[in-house]
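Chemist: model this:
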Amino acid sequence: MAIQILSDLHLEAPKAYDIFEIEPKAPHLALLGDVGNVAGHRDEFLGFLTRQLRQFRTVIFVPGNHEAYHSDWPETLAILRAFEKDPKHRDDPSLGDFILLDRGVWRLPDSNTVILGCSLFSHIPPESSMAVSMGLNDFFQTDNWGVDAHNEMHKRDVSWLNAQVAELEGSDVRIIIFSHWSPTLDARAIDPRHVGSRITSGFLTDLSKEKCFKSSSVRLWAFGHTHYNCDFEADREDGAGPLRLVANQRGYYFAQSEGFDLVKTIEV
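Modeler: Sure, this is the predicted structure:
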């Protein structure tokens, strides 16, 4: 079974919700955040999602930071949850299923593969707080948002992932994790131009010591946000075997990421 993976389409600037085309190469589509602005461009954003539901059996969605721009997180998530539960499209046989993964679990039909998904806000340490808060638009474009709230959401997401993995790893399931923020400091997942940047912690966190990263039950982790594409296997300790790390991000229209593949799929 295949899943098509895309992130960071950034259809908000210039607006391209109604013209951006995705050619289906798998029955399931995973959009790992930064598709656009949910509240500010509500009709266009949801219209784009509806078009994908006409093409894919399932559209899996993980919210990214740009989803909340020109709004706040509660409103953004409320709109996405209402769309997920909307009977007008849930009862339409011509549409696939919309799965919102905001600390959500979805089992791939007829398989032993379980997908865990959350935004995975990064951890911003005190020494980077000023640089990140002044250097990222998240803290200017998102209402009622700051470094303290961001870090609280990081702790929430990591705790949730660890608990879910601990609960599942005793069974025979294969776990895949989808997030927006990156879980690794591996050099293969970081744009060399940004190594040593003072705002790196706004984009990623090293989770290599966490259960959700170390568990042998977790086979693949796909993410976005960095605008740097990769697909490699990271070694893990204690005989856990390698973890495949995947990022397939378009980036901004005027600065698109090298290696982006509109038809990239993973076999699960």
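Chemist: only C-alpha atoms for contact and neighbour calcs from this point on.
Modeler: Fine.
Chemist: what are the ranges of the strands in the stretch 1-150 of the chain?
Modeler: Secondary structure of the stretch 1-150 of the chain (DSSP state E, counting those that start in this stretch): strands at 2-6, 28-31, 58-61, 97-100, 104-107, 113-118.
Chemist: next, the second sequence, to be compared with the first:
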Amino acid sequence: MRTQIISDLHQEFGMSLLDFNDIDLLIVAGDLNLGIKGIEWLKANVKDIPVIYILGNHEYYRGSYPKTLYKIETLAENTNIHVLENKSVIINDITFHGTTLWTNFELYGNPRVYGSMCQSRMNDYRLIRLDPSYSKLRSIDTYNMHYNAMKWLENSLKESATDKNIVITHHAPSIKSIPEKFRQDAISSAYASDLESFILEHKPNYWIHGHIHQPAEYMIGDTKIICNPHGYISDKL
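Modeler: All right, here's what the predicted structure looks like:
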């Protein structure tokens, strides 16, 4: 199955010119555009193949959680686009397990300390609101979202009806995805979680993610980790 993987196009800063010809599946690992603009662009430009769309943090900017998610899911109904937030879909005998998977802030130590640092420095906690109170998103909120997503993901992998399983998230599952020059930066704890033991235990075939603006490809046990913020075609899935 010829699969194109893209993430972090950030079309809010300018539209991207991409060729979706000669592929069988498009995977979007988040941060396509703000709010509903990304799903509208996908509906207008990718009509003949299945699309798997995972929301990133930027989809929620100037909006709220989970209202923005519900809007995007509604726009995807009865289309070729599968919006996966703690959901899975089977395509060509492969189960795709999708979740934004905010981090747990435990990459370098105490999540309270690093969560507080990230909350004070990152736009996520200024530009995203939380329903129904419409209060600003906090690091404790995304911490809880992380663990809820991990519980779902573990069950989804255990209950998978297919031999081949691919996990798609926006945030990264290992510090190995972080460029070397940022690995000592405390804010990187908002970009990746240390999920290597989880990966070794559950052995998905691939783990695809976004959020990091530098391509990465490496192995954790038998699982290939792929991050590609520019998009490329792989026929190996």
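Chemist: report the TM-score for the pair.
Modeler: After superposition, the two chains reach a TM-score of 0.89 (TM-score structural alignment, normalised by the length of structure 2), with 225 aligned residues with a C-alpha RMSD of 1.7 Å.
Chemist: still on that earlier bit, the strands of the stretch 1-150 of structure 1: which one's closest to Ile190 of structure 1?
Modeler: For the strands of the stretch 1-150 of structure 1, proximity to Ile190 of structure 1 was assessed by C-alpha to C-alpha; strand 2-6 is nearest, at 17.6 Å.
Chemist: that closest one vs structure 2, mean deviation?
Modeler: By mean C-alpha distance after the TM-score superposition for structure 1, the fitted strand 2-6 of structure 1 averages 1.0 Å away from its aligned residues in structure 2.
Chemist: show me what counts as buried in that strand.
Modeler: 3-6 (16 or more other C-alpha atoms under 10 Å).
Chemist: now the lengthiest helix in structure 2: buried residues?
Modeler: Longest helix of structure 2, by residue count under DSSP state H: helix 139-158. Going by neighbour count (16+ other C-alpha under 10 Å), the buried part of helix 139-158 of structure 2 is 139-140, 142-143, 145-146, 149-150, 152-153, 156-157.
Chemist: then stretch 185-196 of structure 2?
Modeler: Of the residues in stretch 185-196 of structure 2, those buried (16+ other C-alpha under 10 Å) are 186-194.
Chemist: residues touching it, excluding its own?
Modeler: Stretch 185-196 of structure 2 is contacted from outside by 102-108, 114-115, 117-118, 171-175, 177-178, 182, 211-212, 220, using C-alpha atoms under 8 Å, 6 or more residues apart in numbering.
Chemist: count the residues that sit near the counterpart of Lys87 of structure 2 in structure 1.
Modeler: Superposed on structure 1 with TM-score structural alignment, Lys87 of structure 2 falls opposite Gly104. A count of neighbours around Gly104 of structure 1, defined by other C-alpha atoms under 10 Å, yields 16.
Chemist: please give me every residue in contact with Gly104 of structure 1.
Modeler: Counted by C-alpha under 8 Å, 6+ apart, Gly104 of structure 1 has contacts 116-118.
Chemist: residue contacts, the spatially most central residue of structure 2?
Modeler: Structure 2 has His170 as the residue nearest its centroid, 1.8 Å off, counting by C-alpha atoms, centre = their mean. Neighbour list for His170 of structure 2: 29-30, 54-57, 99-102, 209-211 [criterion: C-alpha under 8 Å, 6+ apart].
Chemist: for PyMOL, what selects the buried ones among these?
Modeler: To isolate the buried members of the contacts of His170 of structure 2 in PyMOL, using 16+ other C-alpha under 10 Å:
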select buried, resi 29+30+54+55+56+57+99+100+101+102+209+210+211
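Chemist: equivalent range in structure 1 for the longest helix of structure 2?
Modeler: Going by TM-score structural alignment, helix 139-158 of structure 2 sits over residues 147-166 in structure 1.
Chemist: quick check: that stretch compared with structure 2, mean distance?
Modeler: Averaged out, stretch 147-166 of structure 1 is 0.7 Å away (mean C-alpha distance after the TM-score superposition for structure 1).
Chemist: for that stretch, which outside residues touch it?
Modeler: Outside stretch 147-166 of structure 1, the residues that touch it by C-alpha under 8 Å, 6+ apart are 103, 116, 118-124, 129, 133, 139, 175, 210-212, 215, 217-218.
Chemist: same deal with stretch 45-62 of structure 2?
Modeler: 20, 23-36, 38, 68-69, 80-85, 98-100, 124, 127-129, 168-171, 210-211.
Chemist: helices - which of these land there?
Modeler: Mapping those onto helices (DSSP H) picks out 38, 68-69, 124, 127.
Chemist: list the contacts for the aligned partner of Tyr65 of structure 2 in structure 1?
Modeler: Under the alignment (TM-score structural alignment), Tyr65 of structure 2 maps onto Trp73 of structure 1. Trp73 of structure 1 makes contact with 142-143, according to C-alpha under 8 Å, 6+ apart.
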